[in-house]
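A.B. asks: A predicted structure for the sequence below; I have some questions about it.
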Amino acid sequence: MKDRDASPEPGAQEKVQPGYLGPTPPPGRPPAKGQRIYVERPEQLLDAVEILRTAPIIGVDAEFVQGRSRLLGENGPSHRLALLQLAIDGQCFVIDAWRLADLSPLAVVTENAEISILLHGAGADLHVMAERGLNVAHYFDLEAASRSIFGQNESSLAAMLQRAFGIHLDKSLQRTDWARRPLPPAMVAYAARDAEMTLALYYWLDEHYHDILVLHEYVGELEPVADWIEPFLRGSSSLPAELAVAEARAKGLLSEEQIYADCRAALLSLRHPMRRSRLLRLIADLSLTGLAPELQALLKAPTSDERAAAARALGRLGHQSSREAIRSLLQDPVYDVRKAAQSALRTLNSSPRPLTAQPTRLTDGARSWTIGESDDAASDSDWKARLRSLMDE
């Protein structure tokens, strides 16, 4: 039994120094101001498309306003596209999506897998573009790439432009009303600049961090994994991992050997850092201690996402043999990794407290599960014990 009076893990109680502490390449030369073309008529859009369709790389940014989502129904709040800015070398087209009802001519650009679309924080921009019928076949997420290198608090466009070019990015118009018309020239220039800077940042990242940048390239379908794993990588599972897998095992749909084999195969096939990080969390959720050696190797992964996720997972798995390797991450250049290492060391140095899942029947007859400490001390309230008994049947 673990000695509760053991001295604290060295470094586990110390305050973690914030910020990125590693080296940074010399600042690059800020991009020269190019031609900015405002597009508000259909014939202007067709002219822009003729130029854009020949570009190999396009920096894209979007401005939107609060509205209603066609995808979520009339009652679903969403964002409506107001402007779409597309920057190529020497030119930036500012598309007035508020005035142009039909953006379909742009589909030959966005759906061309030979053209790389550059986005800084892809989620919202992809969503508002898709609502206007513009699906992106090939893109890079520069925010995610920056996060993998420098950490979550260092990955905004403003922070990255300061690091890459020594430029202070004015965000004073970020929350302005993009539905107003006519747009003042200052707002058009503000919108164009973000797309231009996204293009410039791509070149800087490609020069200095190419190997990590390409990990955040998305082309077509994601890497295949076992069907039961995919919902956890998408964050779309309606059940806690341990409960979902236990139910599948109780129904004879999964065996312990298959679970291990599928997770090992996913570790080998997945390349996107976010999906790999979610897989490591799934492994910890399922207490797959047999995979700890593979996870320990990821403490030296090139991306901060994986190093942090591996440290957290090993701590939750109680893998004492990883203690020294985790402790070395207290000196990692990325703050997120240092915090994850400290948390993992605290977990390894403490006795785990059992988690319980309390089922609550909702008005529609479904059950929701709240995970935490239970007030009921009865043995059958220990959800992990119940689930393990199901898995062993």
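C.D. replies: Perfect, thanks for sending it. Numbering: from 1, shown residues only.
A.B. asks: CA atoms for contacts and neighbours, from now on please.
C.D. replies: Will do.
A.B. asks: How many neighbouring residues does Leu161 have?
C.D. replies: Other residues near Leu161 come to 22 when the count uses other CA atoms under 10 Å.
A.B. asks: mind listing what's buried in the helix or strand harbouring Arg338?
C.D. replies: Element membership for Arg338, per DSSP states H and E: helix 335-348. The neighbour-count check on helix 335-348 (16 or more other CA atoms under 10 Å) flags 335-348 as buried.
A.B. asks: Distance-wise, check Ile326 relative to Gln296.
C.D. replies: Look at Ile326 and Gln296: by CA to CA, to the nearest Å, they are 9 Å apart.
A.B. asks: Equivalent analysis for Ala82, please.
C.D. replies: Where Gln296 is concerned, Ala82 sits at a distance of 47 Å (CA to CA).
A.B. asks: by contact count, what packs against the helix or strand Ile149 falls within?
C.D. replies: Here Ile149, judged by DSSP H and E, is contained in helix 142-150. Judged by 3 or more CA pairs under 8 Å, 6 or more residues apart in numbering; DSSP states H and E, helix 142-150 is in contact with strand 116-119, helix 185-208, helix 210-213, helix 304-316.
A.B. asks: Which other helices and strands does the third one contact?
C.D. replies: Packed against helix 210-213 by the contact rule (3+ CA pairs under 8 Å, 6+ apart) you find helix 142-150.
A.B. asks: Name the residues of the helix it packs on that are buried.
C.D. replies: Of all the residues in helix 142-150, those buried under the rule 16+ other CA under 10 Å are Leu142, Glu143, Ala144, Ala145, Ser146, Arg147, Ser148, Ile149, Phe150.
A.B. asks: Among these, which one sits closest to Tyr38?
C.D. replies: Leu142 (25.0 Å; CA to CA).
A.B. asks: Wait, that closest one touches Tyr202, no?
C.D. replies: Yes. At 7.0 Å, Leu142 and Tyr202 qualify as touching, with contact defined as CA atoms under 8 Å.
A.B. asks: Overlap of the contact sets of those two?
C.D. replies: Leu118 (CA atoms under 8 Å, 6 or more residues apart in numbering).
A.B. asks: measure Met129 to Ala297 for me?
C.D. replies: Using CA to CA, Met129 is found at 39 Å from Ala297.
A.B. asks: These two: which is more packed in?
C.D. replies: Met129 (19 against 13).
A.B. asks: tilt between the helix or strand hosting that one and helix 142-150?
C.D. replies: Met129 belongs to helix 122-131 when assigned by DSSP H and E. Orientation check (axes from the mean of the first three to the mean of the last three CA atoms, to 10 degrees): helix 122-131 against helix 142-150 gives 170 degrees.
A.B. asks: So which bits of helix 122-131 are buried?
C.D. replies: Applying 16+ other CA under 10 Å to helix 122-131 flags Ala122, Asp125, Leu126, His127, Val128, Met129 as buried.
A.B. asks: want to compare, so here's the second one:
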Amino acid sequence: MDGDEAKKFVIIGSGPTALGAAYRLNELIHSGQLPSSTEVLVIEKEDEVGGLARSVTDRRGFTWDLGVHVTGFSKFEKFTNVINRAVNQWNNVPRCVKAYMRHIVEDDDHVEVNYVPYPVQDSIPYFPTDIKMQCLEEISSASTPVETARNFDEFTLYTFGPTLQEIFIRPYNEKVWTVSLAEMNCAWVENRVPRTCMEDLKRRCRLTRQELDDEENGKTKSMFRYPRNFRGIGEVWRTIASELPAHWFHLGDPVIGIDPGRREVILSSGERTTYDYVISTMPIVELGRMSGLCPNINLRHSKVVLVGIGMRRPQPEFTEQLSWLYFPQPDIIFYRCTFMSNFNERLTPNAVLFWSVLVEIGMAVDDPVDEEAIIECTIK
């Protein structure tokens, strides 16, 4: 920034990223690195801060995060410091994640046997012998370099082979992303798709189911953190926002246009506000369209519908230690089910009497949302 003249920053959105920007600007003002007369305006279309990381409490007293938001170790020290300042006590929750593979591993007498540890590529030893050996052979003999993959379909085929791709990778990811894997690039997969250790996989393929379970149960579980005394992760962002000047926030008024020439942001209320710098956390396609700078960005997106279900105890013992489950089957409407009440005792109206799950359903952006039908299909 030029000189010592005070500038005006407009931040669009109030999710974690936007609040991080506002928090940093506040630090710079208080440290004297920005003039005390610097103006900051955070514009949020909803009536509260948090963006897509908000939490809502329904009329029955169950609290639901808008999506599943947990935190673990972060390499970003500033993020860790800010979030630890907002949250004085954390639950350290053991990460226990499984995938429902009943179409491959079927046991009607012992329901828990139908679930295998995630990632599924490391659970090939749990498969029936013929499928297990086929997957092992395909991964071992894979010869096409993944660097030559032109899309996500080819990447998963070259990495995991056709059998594993067919029984889990493709159906699960198509439920999540709502498009065929061939329509997705693979530039994003580095560090996002776990690879397998072949030597360990071969060793474990010689073990019995009981030996596999014993080994799995003996592992040191990775942990994630969830606020202990908050009703949902959304309270974290409200706490952070409360440390900033209240007059910085303009809520319940969506941005409908941006005029880069005049350096103005136009709101649905008709109000216009000028800026020297704008920090946007809205979807990049919307930003391009509203500003006129890139009106035809060729990027696609999907949407996620959430259904929260509160239930009376007792809770099935199998689910008491679970974090979430993945479901690749096309006849099951949701792709993930998270056991919210396992994270925090304050997410239900009474932790002694109730427990809760939150399911996520991927839909194409233009798909109609029939709430009653979706709820009925989810419960069924």
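C.D. replies: Done, it's in. What you see is a predicted model, and the numbers here were worked out from it, not measured in a lab.
A.B. asks: Assuming the best superposition, what's their TM-score?
C.D. replies: Superposed pair, TM-score by TM-score structural alignment, normalised by the length of the second structure: 0.22. Supporting alignment: 145 aligned residues with a CA RMSD of 7.1 Å.
A.B. asks: hang on, the earlier thing: may I see the buried residues of helix 335-348 of the first structure arranged in CSV, with distance to Arg276 of the first structure as well?
C.D. replies: Listed next are the buried residues of helix 335-348 of the first structure as CSV, based on distance: CA to CA, whole Å:
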residue, distance to Arg276 of the first structure
Tyr335, 19
Asp336, 16
Val337, 15
Arg338, 19
Lys339, 19
Ala340, 16
Ala341, 18
Gln342, 21
Ser343, 20
Ala344, 18
Leu345, 22
Arg346, 24
Thr347, 22
Leu348, 23
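A.B. asks: And those residues, which is closest to Trp383 of the first structure?
C.D. replies: Closest to Trp383 of the first structure, out of all of the buried residues of helix 335-348 of the first structure and judged by CA to CA, is Thr347, at 20.2 Å.
A.B. asks: Might one say that the closest one is in contact with Leu314?
C.D. replies: No. Using CA under 8 Å, Thr347 of the first structure is not in contact with Leu314; the gap is 9.4 Å.
A.B. asks: Looking at the second structure, which helix is longest?
C.D. replies: Of all the segments assigned as helix in the second structure under DSSP state H, the longest by residue count is helix 16-30.
A.B. asks: Report how many residues lie close to Glu376 of the second structure.
C.D. replies: 9.
A.B. asks: oh sorry, the question was meant for Glu372 of the second structure
C.D. replies: Neighbour tally, Glu372 of the second structure, other CA under 10 Å: 9.
A.B. asks: Am I right that it sits in a helix?
C.D. replies: Yes. Looking at Glu372 of the second structure with DSSP: H, G, I helix; E, B strand; the rest coil, it is inside a helix.
A.B. asks: For the helix or strand harbouring Leu282 of the first structure, name the packing helices and strands.
C.D. replies: Using DSSP H and E, Leu282 of the first structure sits in helix 273-285. Counting contacts by 3+ CA pairs under 8 Å, 6+ apart, helix 273-285 of the first structure packs against helix 230-234, helix 241-250, helix 256-269, helix 304-316.
A.B. asks: Can you tell me which of these is most buried?
C.D. replies: Stretch with highest mean neighbour count among those: helix 304-316 (a mean of 28; mean count of other CA atoms under 10 Å).
A.B. asks: re the thing from before, now the angle from the helix holding Leu282 of the first structure to helix 142-150?
C.D. replies: 60 degrees.
A.B. asks: got the angle between helix 273-285 of the first structure and helix 241-250?
C.D. replies: Orientation check (the same axes, to 10 degrees): helix 273-285 of the first structure against helix 241-250 gives 70 degrees.
A.B. asks: ok, Glu138 of the second structure to Pro171 of the second structure distance?
C.D. replies: Taking CA to CA, one finds Glu138 of the second structure at 19 Å from Pro171 of the second structure.
A.B. asks: Apologies, that question was intended for Pro117 of the second structure.
C.D. replies: The gap separating Pro117 of the second structure from Pro171 of the second structure is 17 Å, by CA to CA.
A.B. asks: where's Ile375 of the second structure, which helix or strand?
C.D. replies: Mapping Ile375 of the second structure onto the secondary structure by DSSP H and E places it in helix 371-379.
A.B. asks: just checking, what packs against that helix?
C.D. replies: Applying 3+ CA pairs under 8 Å, 6+ apart, one finds that helix 371-379 of the second structure contacts no other helix or strand.
A.B. asks: sorry, back to before: taking their axis directions, the helix holding Arg338 of the first structure and helix 142-150 sit at what angle?
C.D. replies: Orientation check (the same axes, to 10 degrees): helix 335-348 of the first structure against helix 142-150 gives 60 degrees.
A.B. asks: which secondary structure elements does helix 335-348 of the first structure contact?
C.D. replies: Helix 335-348 of the first structure packs on helix 304-316, helix 323-328, going by 3+ CA pairs under 8 Å, 6+ apart.
A.B. asks: In TSV: those helices, plus distance to Ala246 of the first structure.
C.D. replies: Shown next, in TSV, are these (distance: least, CA to CA, whole Å):
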stretch	distance to Ala246 of the first structure
helix 304-316	19
helix 323-328	30
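A.B. asks: Out of the ones you listed, which is closest to Pro77 of the first structure?
C.D. replies: Checking those against Pro77 of the first structure by CA to CA gives helix 304-316 as the closest, at 30.8 Å.
A.B. asks: out of the helices and strands packed on helix 273-285 of the first structure, which comes closest to Leu157 of the first structure?
C.D. replies: helix 304-316 (18.2 Å).
A.B. asks: and the direction of the closest one versus that of helix 142-150, what angle?
C.D. replies: In terms of direction (the same axes, to 10 degrees), helix 304-316 of the first structure departs from helix 142-150 by 60 degrees.
A.B. asks: Compare Ile326 and Gln296 of the first structure and say which one has the larger neighbour count.
C.D. replies: Taking neighbours as other CA under 10 Å, Ile326 of the first structure and Gln296 compare with Ile326 leading, 29 against 21.
A.B. asks: how much space between that one and Arg338 of the first structure?
C.D. replies: Ile326 of the first structure is 9 Å from Arg338 of the first structure, by CA to CA.
A.B. asks: Same question for Ile51 of the first structure.
C.D. replies: Applying CA to CA, the value for Ile51 of the first structure to Arg338 of the first structure is 46 Å.
A.B. asks: How about Leu119 of the first structure?
C.D. replies: The spacing between Leu119 of the first structure and Arg338 of the first structure, counted by CA to CA, is 28 Å.
A.B. asks: Could you do Gln258 of the first structure as well?
C.D. replies: With CA to CA as the criterion, Gln258 of the first structure and Arg338 of the first structure are 34 Å apart.
A.B. asks: can you check Leu52 of the first structure too?
C.D. replies: Counting by CA to CA, the gap from Leu52 of the first structure to Arg338 of the first structure is 43 Å.
A.B. asks: next one: Glu63 of the first structure
C.D. replies: From Glu63 of the first structure to Arg338 of the first structure the distance is 35 Å (CA to CA).
A.B. asks: Thanks again, I'm all set now.
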